[in-house]
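Student: Below are the sequence and a predicted model; questions follow.
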Amino acid sequence: MQSMTGYGESHFSAEGVQIVCAARSLNSRFLDIELKFPEELAWFRAHAEDIIRARIGRGRVEVSLMSAAPLPADYTFNTDILAQYEKFLASKLGKKKVTLDAREYLHLPGFIERRVKNWRSYQTKFDFHLLRALIKMQRARIAEGRRTTRACLTHLRYLARVQRRIAVLHSQSHRKKLIAVRHRIYTDFFGTPPGDAGLTPNTGRGRGSAEHSRSVRDKVHVANLIWNERKEDILRSVHHDVSEEISRIGMHITRMLEIFKKQESAGRELEFFLQELQREANTIGAKAQDAEINSLTVIMKTEIERLREQVRNLE
């Protein structure tokens, strides 16, 4: 898995001038290419972009071709403009012909023309050094990607430990609340508290007491009364149950660990799971009524944000 930040360069000479081809990549959700070429090499832009797109899938890529000195150009004399100057002076001076001194030619605007040199014969050389700079940049991206992956795995394993701790605390806390609610319901419904387990009602099977031989209709009626009286307690216990959120966080962490093991470019998929982790953590923080769980949720959110910063740097 590669990082999206890297740098590489290649040096070469052409026409006696030292040229540096530098490639730099930065974070970006999409592939964004910026080329900084001198005017003489503008023809090479489209071809260079095709080479970059064939090797890079994501990130902002900046490629520049810089020379230590101005690139050499072809110079020619514009004899046509010289003839126009001489004709103009002859007409103004009333002479048939005026011949300018050779030393005065150099001061005439437009007499010396600078023409861009044709560098297309060096395309193979430009291709080679562009690829060389990109390869060096990609090596740097791979090395940085390995370091980033190790950091991400560290954050994920810590998140997994926090998730397991929250699961244990929630199980204990939620069970106590359920037992308390059921205790009140059983007492109202059966007239006696539940057994030691707190989960199995004492139905009074085999006893002849009228208290334990109510008709189904009476039981339904009493159940409705209990629902109306204990509705808030029952709904509160259900509302504060975050078992599903805790379980989903565990599944997301497992899936992300599997993605890192594949060593494939999956930055966008990881970002999706990070959004899901953040959403589940926010839900736990909003529902949980336990102080220790809330503290662990804050730690979890912090780790998710740190992990997000690392994942943003992965292709």
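Tutor: Yep, it's here.

Student: okay, CA-based contacts and neighbour counts for the rest of this
Tutor: Noted.

Student: buried sites along stretch 244-258?
Tutor: Residues 245-246, 249-250, 252-253, 256-257 are the ones in stretch 244-258 that count as buried (16 or more other Cα atoms under 10 Å).

Student: Determine how far it lies from the middle of the whole chain.
Tutor: Offset of stretch 244-258 from its chain centre (Cα atoms, centre = their mean, to the nearest Å): 19 Å.

Student: From the rest of the structure, what touches it?
Tutor: For stretch 244-258, the surrounding residues in contact (Cα atoms under 8 Å, 6 or more residues apart in numbering) are 153, 156, 159-160, 163, 166-167, 270, 273, 276-277, 280-281, 283-284.

Student: helices or strands up against the longest helix along the chain?
Tutor: For the chain, the helix that runs over the most residues, judged by DSSP state H, is helix 123-190. Applying 3 or more Cα pairs under 8 Å, 6 or more residues apart in numbering; DSSP states H and E, we find helix 123-190 packed against strand 6-14, strand 17-26, helix 45-55, helix 216-239, helix 243-262, helix 291-311.

Student: and the angle for it with strand 17-26?
Tutor: 10 degrees (axes from the mean of the first three to the mean of the last three Cα atoms, to 10 degrees).

Student: angle of helix 123-190 against helix 45-55?
Tutor: Using the same axes, to 10 degrees: helix 123-190 against helix 45-55 is 40 degrees.

Student: roughly how far is helix 123-190 from the heart of the chain?
Tutor: With Cα atoms, centre = their mean, you get 14 Å for helix 123-190.

Student: Equivalent analysis for stretch 51-62, please.
Tutor: 16 Å.

Student: before we move on, what about stretch 232-241?
Tutor: 38 Å.

Student: Only the buried residues of it, if you could.
Tutor: 233-234, 240-241.

Student: Put together JSON lines for these, with distance to Met4 on each row.
Tutor: Formatted as JSON lines, the buried residues of stretch 232-241 follow (distance: Cα to Cα, whole Å):
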{"residue": "Asp233", "distance to Met4": "52"}
{"residue": "Ile234", "distance to Met4": "51"}
{"residue": "His240", "distance to Met4": "41"}
{"residue": "Asp241", "distance to Met4": "40"}
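
Student: how about those residues, which pair is most distant?
Tutor: Of all pairs drawn from the buried residues of stretch 232-241, the greatest distance, 12.6 Å, lies between Asp233 and Asp241 (Cα to Cα).

Student: re earlier: Pro72: which of the buried residues of stretch 244-258 is nearest?
Tutor: Using Cα to Cα, these come closest to Pro72 at Met256, 54.3 Å.

Student: okay, pairing it with this:
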Amino acid sequence: MIKSMTGFASGTGEFGPHSWTWELRSVNGKGLDLRVRVPDWLTGLEAGLRATLSKSLSRGNVTLSMRISRDETLTELALNAAAMSAALEALQQTQDMAEAKGIALTPSKATDLLGLKGMMDAGSDSDDPAPLVAHLIKAFPALLGAFLQMRQTEGEALAEVLATQLDQVAALTAQAADLAEQRKDKMAEALRENLARVMENVQGADPERVAQELALIAVKADVTEEIDRLTAHVTAARDLLAQDGAVGRKLDFLMQEFNREANTLCSKAQSTDLTSVGLELKAVIDQMREQVQNVE
């Protein structure tokens, strides 16, 4: 089943003191164009996300944007052992000096020491982005999965539209074939009349040469090959719609072939009814080309 190049997904997450929101969106494009906007200090994150996206996508202008913040109140703190040791040593010296002079000091509380500047440090991993980067890369497939599901859903709807348009092309092609068949007797009679008229009014004309020229005109007006090619293109397009994977480029090329045959059919028509059918074909094919531009 085909996939659309249009997609969107958003998500949020938390890890330690960090929380983030990210969005993944895409529109159609000739190739795969990835734009990943993440904070520079998250070393290795962009490369990891790009690798994951490249494995899952074939075409489209894809943008991944991320906003991340840190709640300082949730930062894990650790005791600065060196600072505590120095504070205890200073406290002991103070008490010894006070006792030597007969001064009684109020006992110190642990909270008094912990409240001293520099006594508590942030956890050792607080400035290391590696754990956060690893968690983000692990969490990203959930966002990507929702994004791919939307592209799949859009692709299914797109396939239904294209299938309906292909049915229209097939019906119009069959109608053109009927009109071309009905036109044969009239064209043959017209050619005979033209040949007789030429032979009556042109002295010395070579009958064989004139017949060859009229036969050439008849060949140029024959639309059998165009109708056969249109029928074959409908079959090929239906086969592509049933395939998995990226078929957008093949469908786009096929639309060019559809358009070429419809143009030739109109130029050879020599019939109001057949020309009308050819113009209807061109209109439907143009609509198909617009839809195909969004197929991955």
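Tutor: Arrived safely. Quick caveat: nothing in here was measured; it's all calculated off a predicted structure.

Student: Once they're superposed, tell me the TM-score.
Tutor: The TM-score (TM-score structural alignment, normalised by the length of the second structure) is 0.73; 238 aligned residues with a Cα RMSD of 2.5 Å.

Student: closest to Val298 of the first structure among the contacts of stretch 244-258 of the first structure?
Tutor: Closest to Val298 of the first structure, out of all of these and judged by Cα to Cα, is Ala281, at 8.4 Å.

Student: which one in the second structure is aligned with the closest one?
Tutor: Following TM-score structural alignment, the counterpart assigned to Ala281 of the first structure within the second structure is Ala262.

Student: Could you pull up the residues touching Gly29 of the second structure?
Tutor: By Cα under 8 Å, 6+ apart, Gly29 of the second structure lies in contact with 5, 59-61, 294.

Student: Farthest-apart pair in these, please.
Tutor: The span of the contacts of Gly29 of the second structure, defined through Cα to Cα, is set by Asn61 and Asn294 at 11.0 Å.

Student: Give the intersection of the neighbour lists for the two.
Tutor: Listed as contacting both Asn61 of the second structure and Asn294 by Cα under 8 Å, 6+ apart are 27-29.

Student: With distance to Thr111 of the second structure as added columns, please give these in JSON lines.
Tutor: Formatted as JSON lines, these follow (distance: Cα to Cα, whole Å):
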{"residue": "Val27", "distance to Thr111 of the second structure": "58"}
{"residue": "Asn28", "distance to Thr111 of the second structure": "62"}
{"residue": "Gly29", "distance to Thr111 of the second structure": "62"}
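
Student: From the residues you listed, pick the one nearest Ser126 of the second structure.
Tutor: Using Cα to Cα, these come closest to Ser126 of the second structure at Val27, 37.7 Å.

Student: so what's the closest residue to that closest one other than its chain neighbours up against?
Tutor: Spatial nearest neighbour of Val27 of the second structure, chain neighbours left out: Thr6 (4.6 Å); criterion: Cα to Cα, 6 or more residues apart in numbering. Thr6 of the second structure is in contact with 25-28, 60, 151, 154, 294, counting by Cα under 8 Å, 6+ apart.

Student: picking that back up, which other helices and strands does the helix or strand hosting the match of Ala281 of the first structure contact?
Tutor: Assigned by DSSP states H and E, Ala262 of the second structure belongs to helix 248-268. When contacts are defined as 3+ Cα pairs under 8 Å, 6+ apart, helix 248-268 of the second structure packs onto helix 224-241, helix 272-292.

Student: Out of the ones you listed, which is closest to Thr43 of the second structure?
Tutor: Of all those, it is helix 272-292 that lies closest to Thr43 of the second structure, at 38.6 Å by Cα to Cα.

Student: With the first structure overlaid, report how far that closest one is off on average.
Tutor: Mean deviation of helix 272-292 of the second structure relative to the first structure after superposition (mean Cα distance after the TM-score superposition for the first structure): 1.1 Å.

Student: what range in the first structure matches that helix?
Tutor: The aligned range for helix 272-292 of the second structure is 291-311, by TM-score structural alignment.

Student: before we move on, back to that, relative to Ala83 of the first structure, which of the contacts of stretch 244-258 of the first structure is nearest.
Tutor: Taking Cα to Cα as the measure, Ala83 of the first structure lies nearest Leu270 of those, at 71.6 Å.

Student: what residue of the second structure matches up with the closest one?
Tutor: Under the alignment (TM-score structural alignment), Leu270 of the first structure pairs with Leu251 of the second structure.

Student: what's its match in contact with, if anything?
Tutor: Residues counted as contacts of Leu251 of the second structure (Cα under 8 Å, 6+ apart) are 237, 240, 292.

Student: let's go with 6 Å and repeat that
Tutor: By Cα atoms under 6 Å, 6 or more residues apart in numbering, Leu251 of the second structure lies in contact with nothing.

Student: how much space is there between it and Val198 of the second structure?
Tutor: 48 Å (Cα to Cα, to the nearest Å).

Student: again, but for Leu216 of the second structure
Tutor: 16 Å.

Student: next one: Thr231 of the second structure
Tutor: According to Cα to Cα, Thr231 of the second structure stands 38 Å off from Val198 of the second structure.

Student: Which residue, other than its chain neighbours, is closest to the aligned partner of Ala177 of the second structure in the first structure?
Tutor: Mapped onto the first structure by TM-score structural alignment, Ala177 of the second structure lines up with Ala167. Distances taken as Cα to Cα, 6+ apart put Ile246 closest to Ala167 of the first structure, at 6.3 Å, once the chain neighbours are dropped.

Student: Quick one: map that neighbour onto the second structure.
Tutor: Checking TM-score structural alignment: Ile246 of the first structure goes with Ile227.

Student: contacting residues for the aligned residue in the second structure for Ala140 of the first structure?
Tutor: Alignment note (TM-score structural alignment): Ala140 of the first structure maps to Met150 of the second structure. Neighbouring residues of Met150 of the second structure by Cα under 6 Å, 6+ apart: Gly7.

Student: And for Asp273 of the second structure?
Tutor: Contacts for Asp273 of the second structure (Cα under 6 Å, 6+ apart) come out as none.

Student: And it, how far from Leu279 of the second structure?
Tutor: 10 Å.

Student: on that earlier part again, nearest to Ser65 of the second structure, of the helices and strands packed on helix 248-268 of the second structure?
Tutor: Comparing these by their distance to Ser65 of the second structure (Cα to Cα), the top pick is helix 272-292, with 27.3 Å.

Student: Determine the angle, from 0 to 180 degrees, between that closest one and helix 248-268.
Tutor: Using the same axes, to 10 degrees: helix 272-292 of the second structure against helix 248-268 is 160 degrees.
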